[in-house]
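Visitor: pasting a predicted model and its sequence here:
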Amino acid sequence: MPVFPIIATPAGPVSSDAPAWNRQRRSQMPSHRYRNVFDKVDVPLAERTWPDRKLTEAPLWVPVDLRDGNQALPEPMDPARKKRFFELMVAMGYKEIEVGYPSASQTDFDFVRVLAHTDLAPDDVTIVVFTPARRDLIERTIESIRGITNDVVVHMYTATAPIWRDVVLGRDSDNVRALILAGATDVLELAGDLANVRFEFSPEVFNLTEPDYVLDVCDAVTTLWDATRQRPVILNLPATVEVATPNVYADQIEYMHHNIARRDCVILSVHPHNDRGTGIACAELAVLAGAQRVEGCIFGNGERTGNVDIATLALNLHAQGIDPMIDFSDIDEIRRTVEYCNQLEMHPRHPYVGDLVHTAFSGTHQDAIKKGFVEHHARAAKESLPATAVEWRVPYLPIDPADIGRSYDAVIRVNSQSGKGGIAYLLETGFGVELPRRLQIDLARHVQRRTDLDGTELSADQLWRIFHEVYVGGKDAADVALISFDSHDEHERTTTRVTLEIEGQQSNSTHEGVGPVEALIEALTVHNRHIEILSLTQTSVRAGNDSDALTMVEYRTVDGSGWVAGVDRSVLTATLNAVVRAVNSAGHTIAAR
């Protein structure tokens, strides 16, 4: 193997006189069509301090999932999903939430009105509403917040970057400035007398706007709105389209931090997007540079490649020993809610929340993690402290999975994760069954127990028998059976009749306007068999006319969660059998949550 010399060379593109080991083939991509961002935005920052600073506390987090994130969904949230997402954010501890764009849709307007007429928003939660700088839309926005007793932020925006001025607005810089001040005047006129209302301004595409121009516009707005310490103005500076390395954004934020007027009367906010994949870095460096507030989405949903992921940002702080001020102690429940509301599945490698983030397939990683766990618990025993009170020092795992509600079983199983992959492969190739990832992990535990006993290699048929024994099984001690099930439409409304046998006694019930699974769960609930279906996956066993339907169900009761399955020629029967199996597996009587 050749030994390459270490040669110090100035930063820059590879040239024809570069060392032979550093020459690269030119691509055929038309890179010459694009200008370096430094040619577009020259930040007049004489001295930067952000590289020497350290993060010491959490900024104010502002989730924009209900507005910016919602606008980016193929299917925007209906009122029920919006309500569930809002309740999640409140439960997690967010104190300022952007709830919608009331002038853009009736659904958003109506949701804001719900907050005005109910106690859905606790008194200490600030409501943010979003509007362009146009009088009729501002009027509609202010109309939506009438009667809300919580603190409210009216968030006005206008694009300020040259391309947007030229291509989108068709106005020069002076006309855009006048448009912004006219909108700010309308906001002040319509809401200035509301004591619980504060104002926010976003010069959209801030990061591509001339620094002196955006500074002038922001100062004009804070002067017009008379920013004070008692009623501060939020200046939100979005990297609407990420176009530069994160240090450029940090310089831009620091320039504003040092030069805006009424600095002690302004809350400096940032709203990074993720077009270059560095939204997290942009936000972290922006906070070092003086930002006090970060807007983004939980797990990073948003237009194009998304908004900055404020869950990852918060847990990055947690991993450095800084309280993120937000509760992620049940991250899987947070994920389920976000996936349900967004109708978007989380990537298994997504930081902190993905199914595989605590899993190692490499043998060397597995060995290091195992040794780290042994050492961690040994230190806890030596100091007579619970494991959660001892400094976390486990290789490859930046945080303790227990902090976010993950069980240690999921990490300890890392020693058999390669086996899990093999199990999944054999069942898929032998039976056409593709298991959900969390069910793969659960099944691997049972298979490992079997292989530990006899030490033999298992075939696909043997694996299928283990799967059937563990998850399908038969009627067990809980003694719940489905006798009959009939669902049909009456007067344009679905009516379902369910007959159950519970502890030897038959019971009939009728359910209207719900699907088959919901009807069965309602029937079981009448008899104090309470169960929550977390996920339901339907597939077939083998292919062809003689294939069986397979339904796999992840359920939860007060006693914990688990997996069951149902197999039948009928998809519906397989699904209902799985639900009954889940109830039987949970025990006799499960108290209502």
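Guide: Happy to help now that I have it. Here the structure is a predicted model, which is why all the values come from computation and not from measurement.
Visitor: only C-alpha atoms from now on, for both contacts and neighbour counts.
Guide: Noted.
Visitor: now the element after the helix or strand harbouring residue 282, going C-ward?
Guide: With elements taken from DSSP states H and E, the one containing residue 282 is helix 279-288. Moving toward the C-terminus from helix 279-288, the next helix or strand (DSSP H and E) is strand 293-296.
Visitor: next one: that next one to chain centre, how far?
Guide: 14 Å (CA atoms, centre = their mean, to the nearest Å).
Visitor: okay, now the one to match up with it:
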Amino acid sequence: MRSIEVFDTTLRDGEQSAGVNLHRHEKLEIAYQLEAYGVDVMEAGFPASSQGDFESVREIASVIKNSVVAGLARSTEGDIDRSWEALRGAVSPRLHLFIGTSPIHMQYKFRMTPDEVLESTVAAVRYAKKYFSDIEWSAEDATRSDPEFLARVISAVIREGATVINLPDTVGYTTPTEYAELFRYVQENVPGIEKVKLSAHCHDDLGMAVINTLSAIGAGVHQFEGTINGIGERAGNVAIEEVALALATRKDFFQAETGLVLAQTLRTSRLVSKLTGMPVPPNKAVVGANAFAHESGIHQDGVLKNKETYEIMKPEMIGHSSNSLPIGKHSGRHALRVKCEELGIKLDEAEFLRLFKSVKELTDKKKVVSDDDIMALAYDTVGAAQQPHYELQSLHVSYSAGSISTTTLELSTPDGEVVREAATGNGSVEAIYHTIERLIGEEIELLDYRIQSTTGGRDSLAEVYVKVAMQGKSGSGRGVDSDVLAASAKAYLDAVNRILAGMTHGATERARTADARMAAEAKVAGESEMSEESPLEEQAAKA
């Protein structure tokens, strides 16, 4: 039985999904869960892309102990230096270098000849080897590259010390047979290929990411790369859980397995869905709400007689279980702490107390608080007090059919003031958002609005996800409440707070950069003045 390593890129490629905007504390929460899930490698981000990404990668690298932590870098010394700064604190750091190798990428994206790409690649790997012992090299758009040129570049990077070779199907173009043949060609035509691990990275533009990945595994790759729930650019990446469960369920055919803790599958999926705001389709394989549901009478009859008639996987295999420790009105802090441990929720003391308060408030409205309720409340409260922000204090909505809705709303501002305003709208949500605009004093455009419930039943919590644009920036937000309108207001404010936090952070970084530039210019000017002094003046200056 071959062991296949899992390279998770949810925090890098997954976060590039349209509309996804994760905060640092949310990335850290996902990183902890990926570690619990047992991924071999987690790509924490692209350190050179922004200060926020750099800080997230550095924080994740400092706390993750049981997985390799990787950072993406272009083939430039600046990117490599930045990645080392972010990853140097990791127990097991990996640099993930990439460059395009297809004719269309080399000509139009990089504006380089094949020889220039080869030269740049060799120089980058050689430079990176000063810092990193573990270097993964990726040929972007490998499946549309010339195999002979690909073999030349791979041979060169292996000689320079690359340890993993990744041949991504960057645009989801290839077919299962072609992808398997590409890996076989490389194994047959690259000297020293046995010294490195081969990796597959598939996108789902034509809906073939899973079968292409499985074909690559059949062709001998040692690692596959993907994301939780298959999120990512355009149509997304291969869904890690689907490949893992295919290998586990059909060991007889694939003769390969991962080291994932499969019982953590559902929890990992739900966490990523909640924090990214990307719902899992009910009919999605493995983790969809209907994956183990049987509606047809014939199917129900078969399952009641023998589950194996229509279930090829046991629900418990991916983490479905009954609520063995229900949280209710009389539950105390200890019970909630144990439940948080069961759910893999990591909170500091202040965050836990905020969660406990929220749970207690919810138990006044519903008899038993479900695991999904606790997870929703936890991810709504984590990081809430990390920076000054607008916060909903009170909300009153007046509505009747066929008339204009009116909202009166109170907010606490980042300065600690409590302000109050009223506005109208064609509906309750529009009235709420008009009121928030007045209070904040900004024109805000609502780009997307989605609502879902944490569980079934009329007492379920409402989870609202929005995307807004303000001052030329866009941001997403999430709000949770037992009341749909309060959840809508919270989501809108969360999106605004994220945009404002990003602007503040960007302004701070620009100020630091300007200060550093001025200091450097002053130093150069000082050195220039010293060089123009006479020997006597120079001696006096030294004295």
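Guide: Yep, it's here. Since this is a predicted model, take the numbers as computed values, not measurements.
Visitor: send over the TM-score of the superposed chains.
Guide: Here the superposed chains carry a TM-score of 0.61, computed using TM-score structural alignment, normalised by the length of the second structure; 373 aligned residues with a CA RMSD of 3.9 Å.
Visitor: hang on, the earlier thing: which other helices and strands contact the helix holding residue 282 of the first structure?
Guide: helix 246-259, strand 266-272, helix 310-319 (3 or more CA pairs under 8 Å, 6 or more residues apart in numbering; DSSP states H and E).
Visitor: and with 10 Å instead?
Guide: Judged by 3 or more CA pairs under 10 Å, 6 or more residues apart in numbering; DSSP states H and E, the packing partners of helix 279-288 of the first structure are strand 233-239, helix 246-259, strand 266-272, strand 293-296, helix 310-319.
Visitor: what's that helix aligned against in the second structure?
Guide: Using TM-score structural alignment, the residues of the second structure aligned to helix 279-288 of the first structure are 209-218.
Visitor: next, the mean deviation of the matching stretch compared to the first structure.
Guide: Mean deviation of stretch 209-218 of the second structure relative to the first structure after superposition (mean CA distance after the TM-score superposition for the first structure): 0.6 Å.
Visitor: for residue 158 of the second structure, what is the corresponding residue in the first structure?
Guide: Matched by TM-score structural alignment, residue 158 of the second structure corresponds to residue 222 in the first structure.
Visitor: please enumerate the strands of the first structure.
Guide: Counting by DSSP state E, the first structure has strands at residues 60-63, 96-100, 126-132, 152-159, 197-204, 233-239, 266-272, 293-296, 480-490, 493-502, 505-512, 532-541, 548-557, 560-568.
Visitor: re the thing from before, so what's the match of residue 158 of the second structure up against?
Guide: By CA atoms under 10 Å, 6 or more residues apart in numbering, the residues touching residue 222 of the first structure are 184, 199-201, 228, 232-235, 260-263, 265-266.
Visitor: biggest separation within the residues you listed, which pair?
Guide: 184 and 263 (18.9 Å; CA to CA).
Visitor: tell me which of the two has more neighbours.
Guide: Neighbour totals were compared for residue 184 of the first structure and residue 263, and residue 184 leads with 26 against 19 (other CA atoms under 10 Å).
Visitor: distance of the closest residue to the more buried one other than its chain neighbours relative to residue 155 of the first structure?
Guide: In space, and not counting its chain neighbours, residue 184 of the first structure is closest to residue 221: 6.7 Å by CA to CA, 6 or more residues apart in numbering. Distance, residue 221 of the first structure to residue 155 of the first structure, by CA to CA, to the nearest Å: 12 Å.
Visitor: ok, now residue 579 of the first structure?
Guide: The value you get for residue 579 of the first structure to residue 155 of the first structure, if CA to CA is used, is 47 Å.
Visitor: before we move on, what about residue 208 of the first structure?
Guide: For residue 208 of the first structure, the distance to residue 155 of the first structure - CA to CA - is 20 Å.
Visitor: ditto for residue 425 of the first structure
Guide: From residue 425 of the first structure to residue 155 of the first structure the distance is 51 Å (CA to CA).
Visitor: what does residue 146 of the first structure give?
Guide: With CA to CA as the criterion, residue 146 of the first structure and residue 155 of the first structure are 15 Å apart.
Visitor: how about residue 367 of the first structure?
Guide: 52 Å.
Visitor: the more surrounded of those two?
Guide: Using other CA under 10 Å, the more surrounded residue of residue 367 of the first structure and residue 155 is residue 155, with 24 against 14.
Visitor: what do we get in the second structure for the more buried one?
Guide: With TM-score structural alignment as the criterion, residue 155 of the first structure matches residue 96.
Visitor: I am finished for the moment; much appreciated.
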